[in-house]
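> sequence first, predicted coordinates after that:
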Amino acid sequence: MSLPKIVLFGDSHSQRSFDPKSGCWGALLADKFQRIADVISRGFSGYTTRFCKQLMRDVFQAIPSNEIACVTILLGSNDATDPSSPSGLYVPIGEYATNLEDIVNHLESVGIPKNRVIMMSPPNYFHETFHQYLVENNQTLHVKSDKQVKEYAQACKNVAAKLGVTFLDLNDIFSSHPESPTLFADGLHFSTKGAELLDQYLYPLMLDKVERFVGTKPLNVKFPLWNEIDRADPSKSFQ
């Protein structure tokens, strides 16, 4: 059984999309698309757009492009690191924008048109909370500010508009929420509440992509429901 594929591409937000500690937004989507589409996480913790450009061919060579109904791109939280940060992840905002364009153009070159892409801006960021998390877990420190992340989110929005791809402004959605700090487990990665908020906005956009890909609205699950199967001769229901 070959189902349409939904690929969650990006940094740790995507890598951790099935992680209970990060709210499981990928799992929430996978549950809604059961027997309709496969949700595949292709996230890379700590990666920037500069790094992600290097693995585009390998990632998307492994998944037939004619089976991909939707690709989400969520990058920028690491690019927006300050140049002085010990992590060394800083990517200038101009290069960040160019890299996003290159990523979308690569997808198009391998048969995944722009109308299947959803680009998401990096959400807002709580530095003190994340800094404390890194200290407590003996991890490399990151130096950045929410102001920097917001500038990269605007650059992401500009690229999406330029390319004509669907855009979801997570920075605006999350920062304007009255309980914004509770949307993050550690100041950077989503909490369960944050994952549920993301799912609320992302699922309708994704559903539209899958429906357009399949050509059926509303979508039907693969194979008959249990109560639709011929009890006397089940084979008839699968012809």
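Sure, I can see it. Here the structure is a predicted model, which means the values were calculated and not measured. Numbers count the residues shown, from 1 in each chain.

> from now on I want contacts and neighbour counts done on CA atoms only, so please keep to that.
Will do.

> please, which helix or strand holds the closest residue to residue 53 other than its chain neighbours?
Nearest non-adjacent residue to residue 53, counting by CA to CA, 6 or more residues apart in numbering: residue 103, 6.3 Å away. Using DSSP states H and E, the element containing residue 103 is helix 93-109.

> and that helix, what does it pack onto?
Counting contacts by 3 or more CA pairs under 8 Å, 6 or more residues apart in numbering; DSSP states H and E, helix 93-109 packs against helix 49-52, helix 56-61, helix 146-163.

> where do the helices sit along this protein?
Remark: helices assigned in the chain by DSSP state H are 12-15, 25-32, 49-52, 56-61, 93-109, 127-136, 146-163, 170-175, 192-214.

> can you list those in TSV and add mean neighbour count?
TSV is the format used below for the helices of the chain (neighbours: other CA atoms under 10 Å):
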stretch	mean neighbour count
helix 12-15	24
helix 25-32	20
helix 49-52	20
helix 56-61	13
helix 93-109	17
helix 127-136	15
helix 146-163	19
helix 170-175	19
helix 192-214	18
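
> export those as JSON lines, with columns for distance to residue 39.
Output for these, formatted as JSON lines (distance: least, CA to CA, whole Å):
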{"stretch": "helix 12-15", "distance to residue 39": "11"}
{"stretch": "helix 25-32", "distance to residue 39": "5"}
{"stretch": "helix 49-52", "distance to residue 39": "19"}
{"stretch": "helix 56-61", "distance to residue 39": "14"}
{"stretch": "helix 93-109", "distance to residue 39": "17"}
{"stretch": "helix 127-136", "distance to residue 39": "28"}
{"stretch": "helix 146-163", "distance to residue 39": "23"}
{"stretch": "helix 170-175", "distance to residue 39": "20"}
{"stretch": "helix 192-214", "distance to residue 39": "11"}
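
> can you say which of those is nearest to residue 118?
Smallest distance to residue 118 across the helices of the chain (CA to CA): 7.9 Å, for helix 192-214.

> residues in contact with the closest one?
For helix 192-214, contacts defined as CA atoms under 8 Å, 6 or more residues apart in numbering pick out 4, 20-25, 28-29, 37, 69-70, 115-116, 118, 168, 170, 174, 182-185, 217-219.

> are any of those buried, and which?
Buried members of those, counted by 16 or more other CA atoms under 10 Å: 4, 22-25, 28-29, 37, 69-70, 115-116, 118, 168, 170, 174, 182-185.

> looking at the helices of the chain, which is nearest to residue 77?
That would be helix 146-163 among these, by CA to CA, at 6.4 Å.

> and the comparison structure, right after this:
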Amino acid sequence: MVALRIRPAIVLFGDSITEQAFGVEGKVGWASLLASDYARRADVLNRGFSGYNTQMALPLLPKVFPPSKDNQEGSGILFCTVFFGANDACLPGERQHVPIEEYAKNLETIIGTIRACFNIFSSAATKDDDKFPIILMTPPPFDPAAWRKCRDLEEDGRANNVAKSYGEKVLELGKSLGCSVLNVWNLLEGATSPEVYGRYLSDGLHLNEEGNRKVHEGLMELIGKDHPSLAPLEAGATGEGLAVEEKLWRELC
């Protein structure tokens, strides 16, 4: 069987907010916007798993990130996003709840596994750091009233201040392990009221189109700041960044 060549790839690993990141019901998502930015530069691979927490994600690691150079031969991985926590941050007693210290330990395992796999053959490490680039993303804010209404629930099972605390743990982990962190909770104005940050959410938890656009905007700004060599370079431009593959049509005639 002849395999289609994969361009250098960007791998998105996370829960439903990643699974839905190419858009739902015809609306754009942060991954579809990312794929547009990297057209002719890199392939965006979505590995999102609805409902998963970090504990559930651990058994996926050998399948999503196989520890063999042969599985990635010829392409290479530019960077990876890790976006778990919205489910881990469920309140104790909820089926998806993972205690915050265990959550941090699981994330550390995920980061270590990804780096052990990709550092073998990736040439995408930043100039001042030989670690494979991983961008951690914090849980978004949570709107309890919208969640209850959408899910027809009597109790929330989640809380916005808990989502914030799990995000703070991600920030700590990013600092200690040398990972960039996109603070989605802050980006979507989680410190305000549900009337404000709720405009970014479709059901109190997941992102609507405005929320997806906001996350994409924040992600691209972070890439340009922390990993400029991995940012898309405008077609025909020169300098630091990823240029389009193959010549522009104007160069061929």
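Good, I have the coordinates. Model, not experiment: these values are computed from the prediction.

> counterpart of the residue nearest to residue 53 of structure 1 over in structure 2?
Aligned counterpart of residue 103 of structure 1 in structure 2: residue 110 (TM-score structural alignment).

> and that match, how far from residue 253 of structure 2?
Distance of residue 110 of structure 2 to residue 253 of structure 2, computed by CA to CA, to the nearest Å: 48 Å.

> before we move on, what about residue 203 of structure 2?
51 Å.

> residue 15 of structure 2 now?
46 Å.

> neighbour count: those two, which is higher?
Shown here are residue 15 of structure 2 and residue 253; by other CA atoms under 10 Å, residue 15 has more neighbours (25 against 5).

> to which residue of structure 1 is the more buried one aligned?
In structure 1, residue 15 of structure 2 lines up with residue 11, judged by TM-score structural alignment.

> go ahead and confirm its match touches residue 47.
Yes - proximity of residue 11 of structure 1 to residue 47 meets the contact threshold set by CA atoms under 8 Å, at 5.3 Å.

> find residues that contact each of those two.
Joint contacts of residue 11 of structure 1 and residue 47 (CA under 8 Å, 6+ apart) are residue 78.

> which ones are touching the aligned partner of residue 53 of structure 1 in structure 2?
Structural alignment (TM-score structural alignment) places residue 53 of structure 1 against residue 58 in structure 2. By CA under 8 Å, 6+ apart, the contact list for residue 58 of structure 2 reads 106, 109-110.

> just the closest of those residues to residue 158 of structure 2, please.
Distances from residue 158 of structure 2 to the contacts of residue 58 of structure 2, taken as CA to CA, are shortest for residue 106 (20.0 Å).

> that closest one against residue 54, yeah?
Yes - with contact defined as CA under 8 Å, residue 106 of structure 2 reaches residue 54; the gap is 5.9 Å.

> skipping its backbone neighbours, what lies nearest residue 96 of structure 1 in space?
residue 49 (6.3 Å).

> and the one you found, what is it in contact with?
Residue 49 of structure 1 is in contact with 75-76, 79, 91, 96, 99-100, counting by CA under 8 Å, 6+ apart.

> CSV for those residues, including distance to residue 154 of structure 1?
Putting the contacts of residue 49 of structure 1 into CSV (distance: CA to CA, whole Å) gives the following:
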residue, distance to residue 154 of structure 1
75, 12
76, 11
79, 13
91, 15
96, 11
99, 15
100, 13
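
> just the residues you listed now: which is nearest residue 164 of structure 1?
Among these, residue 100 lies closest to residue 164 of structure 1 (CA to CA), at 12.7 Å.

> quick check: that closest one touching residue 159?
Yes - using CA under 8 Å, residue 100 of structure 1 makes contact with residue 159 at a distance of 7.2 Å.

> rewinding a little: how near is the match of residue 15 of structure 2 to residue 227 of structure 1?
42 Å.

> ok, residue 147 of structure 1 next?
55 Å.

> before we move on, what about residue 88 of structure 1?
Counting by CA to CA - residue 88 of structure 1 and residue 227 of structure 1 are separated by 57 Å.

> check the alignment and tell me where residue 247 of structure 2 lands in structure 1.
Using TM-score structural alignment, residue 247 of structure 2 lines up with residue 224 in structure 1.

> how many other residues sit next to its match?
Look at residue 224 of structure 1: counted by other CA under 10 Å, it has 12 neighbours.

> that one and residue 35 of structure 1, how far apart?
For residue 224 of structure 1, the distance to residue 35 of structure 1 equals 10 Å [CA to CA].

> what of residue 42 of structure 1?
20 Å.

> the more surrounded of these two?
Higher neighbour count among residue 42 of structure 1 and residue 35: residue 42, with 20 against 16, using other CA under 10 Å.

> what lines up with that one in structure 2?
Mapped onto structure 2 by TM-score structural alignment, residue 42 of structure 1 lines up with residue 47.

> contacting residues around the closest residue to its match other than its chain neighbours?
Computed as CA to CA, 6+ apart, the closest residue to residue 47 of structure 2 that is not its neighbour in sequence is residue 13, at 4.9 Å. Applying CA under 8 Å, 6+ apart to residue 13 of structure 2 gives the contacts 46-48, 80-83.

> could you do residue 114 of structure 2 as well?
Taking CA under 8 Å, 6+ apart as the definition, contacts of residue 114 of structure 2 comprise residue 65.

> for residue 33 of structure 1, same thing?
Contacts of residue 33 of structure 1 (CA under 8 Å, 6+ apart): residue 39.

> residue in structure 2 paired with it?
By TM-score structural alignment, residue 33 of structure 1 lines up with residue 38 in structure 2.

> distance check, its match against residue 25 of structure 2.
23 Å.

> what comes up buried for stretch 34-44 of structure 1?
Neighbour-count burial for stretch 34-44 of structure 1 [16+ other CA under 10 Å]: 35-44.

> export these as TSV, with columns for distance to residue 132 of structure 1.
As requested, the buried residues of stretch 34-44 of structure 1 are arranged in TSV below (distance: CA to CA, whole Å):
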residue	distance to residue 132 of structure 1
35	41
36	41
37	39
38	36
39	33
40	31
41	28
42	28
43	24
44	22
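
> and those residues, which of them are in strands?
Of these, the ones assigned to strands by DSSP state E are 38-43.
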